[in-house]
Every structure is written in structure tokens, then in C-alpha cells.
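*Asks:* please work out how this folds:
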Amino acid sequence: MIEPTSGDILLGRGVRINNHPGNEAYSYREIISENAATYAASTKSDKTNLSTNIFTQLLNSNPPRRFLEKSETGKWQEVPLKRAVTKISNTIFGRNEELSSLKECYRRSVSGKTEFAFISGHAGIGKSFLAYEFGKHVIMSGGIFLAGKFDQLQQGKPFSALASAFNGYCGMLMQSSELQKRREVVASKLRSSLGREVYYLTKIIPCLNDILGSEQSDDSFYDDGCVDAQRRLQYLLCQFVEVLSSSFAAPVTLFLDDLQWADSASIAAVRQLLCSTGSSSKQKQFFFVGCHREGIIDIDSAHPVRELVCHTELLGVSFTSLKLDSMGKRR
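*Replies:* Sure thing, here's the model as predicted:
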């Protein structure tokens, strides 16, 4: 165990401290405790998406005294978000070039250019860490960061990673009273844009029910194996992204991990997202980041991701490929 010093940033529970000093203003334990029962009762395959949701909620939360540091006098003091994120970001080693590339892609997406960044590399090389490190930059810049992860055991469950990404964001919106105005805007815009169709989304995004705050529901039967149902959800997810982007004048970044396990319906939804934002005459801000683990499944001509990668130019999308190798090979 290491005693925090004046050079450290404290996020979470500190050494020899019964409670993080910032908990007097806001308790991160609330996020954990609210999800603990569901996590414990879930299957092994569901735990992956649930843990991603929890991480995203923590990442997006920005209550008072989130970051603290110990002064030279030994007292805890609040650290401004920008300085804390900058200081924490300095812990990423050897990936500054790739991180800069992602930031440049994001800058173009802010200007209205739809972007697609494809991160590949072997297991444990830092793909996910790089993406989440970039996610800090998105949030600090005022953007919206959605994150989901495909799972080998859920390949037969369409939209699992997308549902996790959107559900995580909706769950984050419910965590603080300070976000009530944003929740109201999202609910109002979704109802206005989609009418009763918005309740169909709650079939895969349960936390959206809390935001809508209504007892209404879509009584139609949902069969995730039905092509018509999948197309309906693809359209509604596209509308959801458009509502988020237009409501807050903020770029939307969607990060999906482990694309090698992606199902064809999810990739079709991503393609529609890229197509609707890339070819539209309206200025929309959308950035898709996908990670692929090499050495598991080759993304050949038969894999749905291959078609997505090969047709980005036809979709009017700027494509950036980042292949991560071992940092030990660099000189």
C-alpha cells in the first residue's frame, strides 16, 4: 500500500481513509451499490456489459470534489477537472502518437465530419485503455462518450454492445440531480422525434424508462431475431444519436470494444449510423471508435466488420486505422 503524497491525485477510496474526503458531497459508492445486486445475480457473459456500464457512469460523473490531492500541509484539497484529467492522462506511456491521432479525428468530427477510427492489436496491448483514455478527452471537451463491449458468449444476442453503451449513458444521466435538466431535454426531444416509437427502445435500453418517467410502454412483441425488428431498432438508435447531438450541440463518440465478436445486426446499425451522419446534408457530429483483438478471429471478407471497413469512403466517412504493436519493439 502506498500513502498518498502531495504529488498524487486521489480518485475513489484513499489509503487509511475510512471514506474518500469527497464523499461528504457525493458518494461514488451509490453507483456501485445500486448496481451490486444486479451484477451479482447476472450471468458471466452479462457481467462484462454491466461492468462497462458502471465504468462509463463513473467516468461521466463529475460531482463536487471528484478529484482530490494532498497539499504540502497534509490537507485534502479539490483538484480542477482539467488539471486532474491532464495529470492522470500523463500515465499513458508510449501511445501519445495514437492518442493524438484520435484527438485529431475528434477535432474533425466536431467540425461536422463523420469519423471512424479502427484500433487493432493483440490482447493486452492497450487498445481499450487507449480508447478510454481518449474518452476522458471527449468528456473534458464537453462531448458525449458512449461505450459498449461485445462478448463471445453473446454473439447470438443482437445489439448487446450497443444496448450496453446507450444504457450506460442513460444510467449516468440518472445519477445526479444536477443532470435533471439534461434528462428532461432528452426525454422531450425523443418523444417529439419518435412519438410512441421511443418506448420500443426501452426493450433494449431499460434505463431509458427512468428518463422518460412514464408508465407508457410499447406492447408490440420484440423478437431480436426478426429482421424487421432489427431494422426498426437500427433506425431508432440512429434517431437517438441525432437527438443527443442536436440537443446539446455536442459531438457523440461511440466506442465499441472487441469487434471480432460483433453480430451482423450491430454492425448494420453502426453502418446506418455512419451513413446517416456521413452523407446527410445536415451538419452532424459523430465519431465511431472500434477495437479489434487480433489472433482470435480474422476479419476476412466473410466478417461483417470487413464490409464496414471497406465501404467507409462510399459512406462519406473519414477512416483512420491504428494498429498497436508492442512498445518494446519501438526504438
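
*Asks:* for the rest of this, base every contact and every neighbour count on C-alpha atoms.
*Replies:* Will do.

*Asks:* wait, what's in contact with Q260?
*Replies:* Applying CA atoms under 8 Å, 6 or more residues apart in numbering, we find Q260 in contact with H292, R293, I296, I297, D298, I299, V305.

*Asks:* strands along this structure, start to end?
*Replies:* In the chain, the segments counted as strands under DSSP state E are 68-70, 76-78, 115-121, 144-149, 252-257, 286-293, 318-323.

*Asks:* what angle sits between the fifth one and strand 286-293?
*Replies:* I take that to be strand 252-257. Strand 252-257 and strand 286-293 are oriented at 10 degrees to each other (axes from the mean of the first three to the mean of the last three CA atoms, to 10 degrees).

*Asks:* would you do the same for the sequence below? I want to compare the two.
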Amino acid sequence: MEIDQRSDLYSLGAIFYEIITGNLPLIVNDLVEWTHAHLARKIETPENFNPSIPTIISRIIMRLLEKAPEDRYQSAYGLLEDLKECKRQITLKGAIEPFPIAHKDVSANFHLPKKLYGRYKDRIVLKEAFDYVCDGHAAIVLVSGYPGIGKTMLVNECLKSFVQEKGHFIAGKFDQLKQSIPYAPISAAFANLVKRLMTENQEILEAWKKKILHALGRNGTVITEFIPELEWIIGKQNPIDLLSPKETENRFQMVFRDFVMALSGKEYPLVIFLDDLQWADSSSLHLLRYLSQDANLQYILFIGAYRENEVDENHALTDMLTEFNKGKVFFRHISLLPIEKKQILEMITETLHTGNENITGLVETLYRKTAGNPFFLEV
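*Replies:* Model (predicted):
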């Protein structure tokens, strides 16, 4: 998340909240819970604490405390103008009547909103897949489209919001220049999950340690060689027997499956997002194919994104798509199209803080020059 002056405005909102209500916006038991609380928990409005607090004051404070920076005040100037209007009304009338807040709120810096526009049908597909996984199943969703069309934005914006309430979202990105390194993005994604688990309190961390050790048995080293950070939780593991290359791969796939199953469950479904699959190494694709064929996997959602213009009929992903379509596992394929003109209109309206009638020509020009590709709108 971008850190700028809007972070300071959020902090100011927290100060106002405590001054007005006598309470913090969020109350947690320990430091570890703060990040989750800021991202996921809904803040109670000041009016709920004290009905005598003017509605406008409550709305101003809640706008300052919006979770998404683009939904907060964009400038101290806009906030100051609203507070001046509140003071003016109190001076003249002794009360504050409702008025549209943030009407004069324009940032001194140019910001394109970091949010998803449109894609409503695609959001529904992802939500259905996540709900299916939360019911105790496994699912696969592949998202394809041209470069810059918004594949990564779609997955990140939708799935992170779903998982905020419960579960884990991890992501890895394949690199065209690192195709010779097997499993690299998968290893990095799970390493980040381990780091996240390390922030839990000792009791929870000990529970994870027992669960992972039980799943891995005597094969802990198979995973710690793949994810060295895991030793922070389960400790140094005993050496394993040397096998032939094929047997080594088979062992790794089986042990990794058990490891993934240990990290997922009813209270914490696991979402694994792998981006740029068109550059995936063969070992990673074999691993994904192996996992997708396991009927015992539960509470796991695999999401992959790839550039469809770089995947032809001879690409390994094409064969996987065919297998997924014929398989028994829940599978959906989203082919992203360019955004529509009305989404560009919405984006420019929010960016420039102006009415639709003032930007019709600009929207037409942008739509014609970018063909509805969000990436080209940003550059």
C-alpha cells in the first residue's frame, strides 16, 4: 500500500475519533492483531457511542478512517474547508445541518485511484470459487488476458478482500529470466506465509509447529530445503535419504501436498496466486498438475494468471487447461476483456474530481488511444 499524506490524515482521524468518543477506533489485545484489525475490522461510527455527536462530524471522521487511501480525504485543504463550514454553521445557527463533505477536496498531487473498475461478472466468479473452497473443497481459477489488461489487479483486489475475514492469501510471480530456477515463485510465496505466521503469539505458533511436524513426519528436510524459513517454526530437521531424480521429484510432490494441506483448514482457507504462468518452469507446472489431481485437498484455492497472447497450442499451459476442463476439480477460466468506456469515465471523474459533462471528450480520446487497456491509461 502506498504511504503518503493520506496516511497522516488517517492518523488524524484516529486522534479526532478518540477526542470525540473517548475510545480508540480499534481495540485489540496485542500488537500482532493490529494489522488485521486495520485491514479487516469495521470501525463503529462515533454516533453509536454518543448520539449527540453531529452526523456531519461523524461522517468527516469516518472518511478520514477509510481503509482505502483513495476513499479518504485527499488533502488537508479539503478537510479544513469542511471543518470551517461546521464552525460557520455552529456560529450562525448553533447546530450543523447536513452538507456534502469533501466537496472541495482536491489533492495537490496527481493520483490515479488504485482500485478496480468494472469486472463485476469476473468478481462473481472469484467469489463463487472462494465460497466453494470455504465449504471444504479445492478449486482452480485461471485468469488470462493481454499484458496490462488488469489480471493481477482483479485477483489482488478481490481475493485479498475475501481473505481478510479469514484465511491466508499468498502470491508468487514467475520471471522470464529465471525459468531455470525450479519452483522459485512458489517457494517465495510460502516463505512469506511463514514470515506471517512468525508474527503470531507463542501459543498459536506452537500449534502451527505441531501441525506441520505431524504432516511432514520424517520428511521435514524435503520442505526446509525448499523453504529454508520454515526452520524458524519447526527447527532443524534430520537428513533424508538420497533418491534418484524421479523418485526425488515424486517424494517432493507428496510431501509438499501434505505441507499445503497442513496450512489450510476451515478456519483458514488458503489462496495461492501465481502470476505470469506463461513463464512458469516445467517443475512448477508438474507440481500444480499433481496437486490439482488430488481429491483429498480441501480449503485450497489455486489462482493462476497468464498472458494469453504468449500461450499457443504447443505451450504446456494449453494441455493443463484441457486437463482442468475434463477433470473433476472445480475449475473456472476468466478471459479478461478491455474495460468499457463507462469505467474510464468513472476513473477520470474520480481522478480529476469533476463532473461527467466536463470530461466527455477526454474520455473518448483515452478510450480510442488505449483501447480500454488499464495499463495504458496509467502511463
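
*Asks:* give me the TM-score for this pair.
*Replies:* TM-score of the superposed chains, computed with TM-score structural alignment, normalised by the length of the first structure, equals 0.69; 270 aligned residues with a CA RMSD of 3.8 Å.

*Asks:* what about the nearest residue to M198 of the second structure once chain neighbours are set aside, neighbour count?
*Replies:* In space, and not counting its chain neighbours, M198 of the second structure is closest to L205: 6.8 Å by CA to CA, 6 or more residues apart in numbering. The number of residues packed near L205 of the second structure is 16, by other CA atoms under 10 Å.

*Asks:* what's the spacing between L205 of the second structure and L216 of the second structure?
*Replies:* 16 Å (CA to CA, to the nearest Å).

*Asks:* what's the answer for M198 of the second structure, then?
*Replies:* Distance, M198 of the second structure to L216 of the second structure, using CA to CA: 19 Å.

*Asks:* hmm, back to that, quick one: residues contacting the residue nearest to M198 of the second structure.
*Replies:* L205 of the second structure touches L197, M198, I233, counting by CA under 8 Å, 6+ apart.

*Asks:* ok, so of the contacts of Q260 of the first structure, who is nearest D258 of the first structure?
*Replies:* H292 (5.1 Å; CA to CA).

*Asks:* does the closest one really touch D257, like I thought?
*Replies:* Yes. If you go by CA atoms under 8 Å, H292 of the first structure and D257 touch, sitting 6.9 Å apart.

*Asks:* more crowded one of these two?
*Replies:* H292 (26 against 22).

*Asks:* ok, the aligned residue in the second structure for that one - contacts?
*Replies:* Per TM-score structural alignment, the equivalent position to H292 of the first structure in the second structure is Y306. Y306 of the second structure makes contact with L142, V143, S144, G145, D275, D276, L277, Q278, according to CA under 8 Å, 6+ apart.

*Asks:* same check for the residues you listed, but in the first structure.
*Replies:* Retained in the first structure: L142, V143, S144, G145, D275, D276, L277, Q278, out of the contacts of Y306 of the second structure (criterion both residues aligned by TM-score structural alignment, their matches' CA atoms under 8 Å).

*Asks:* any idea how far Y117 of the second structure is from the first one?
*Replies:* Remark: distance between L142 of the second structure and Y117 of the second structure (CA to CA) = 20 Å.

*Asks:* these two: which has the busier surroundings?
*Replies:* Using other CA under 10 Å as the criterion, L142 of the second structure and Y117 rank with L142 on top: 22 against 18.

*Asks:* residues contacting the more buried one?
*Replies:* I303, G304, A305, Y306, R332, H333, I334.

*Asks:* I'd like the contacts of L205 of the second structure as CSV, with distance to T322 of the second structure and neighbour count appended.
*Replies:* Putting the contacts of L205 of the second structure into CSV (distance: CA to CA, whole Å; neighbours: other CA atoms under 10 Å) gives the following:
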residue, distance to T322 of the second structure, neighbour count
L197, 36, 16
M198, 39, 18
I233, 39, 18
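
*Asks:* since that was my last question, I'll sign off now.
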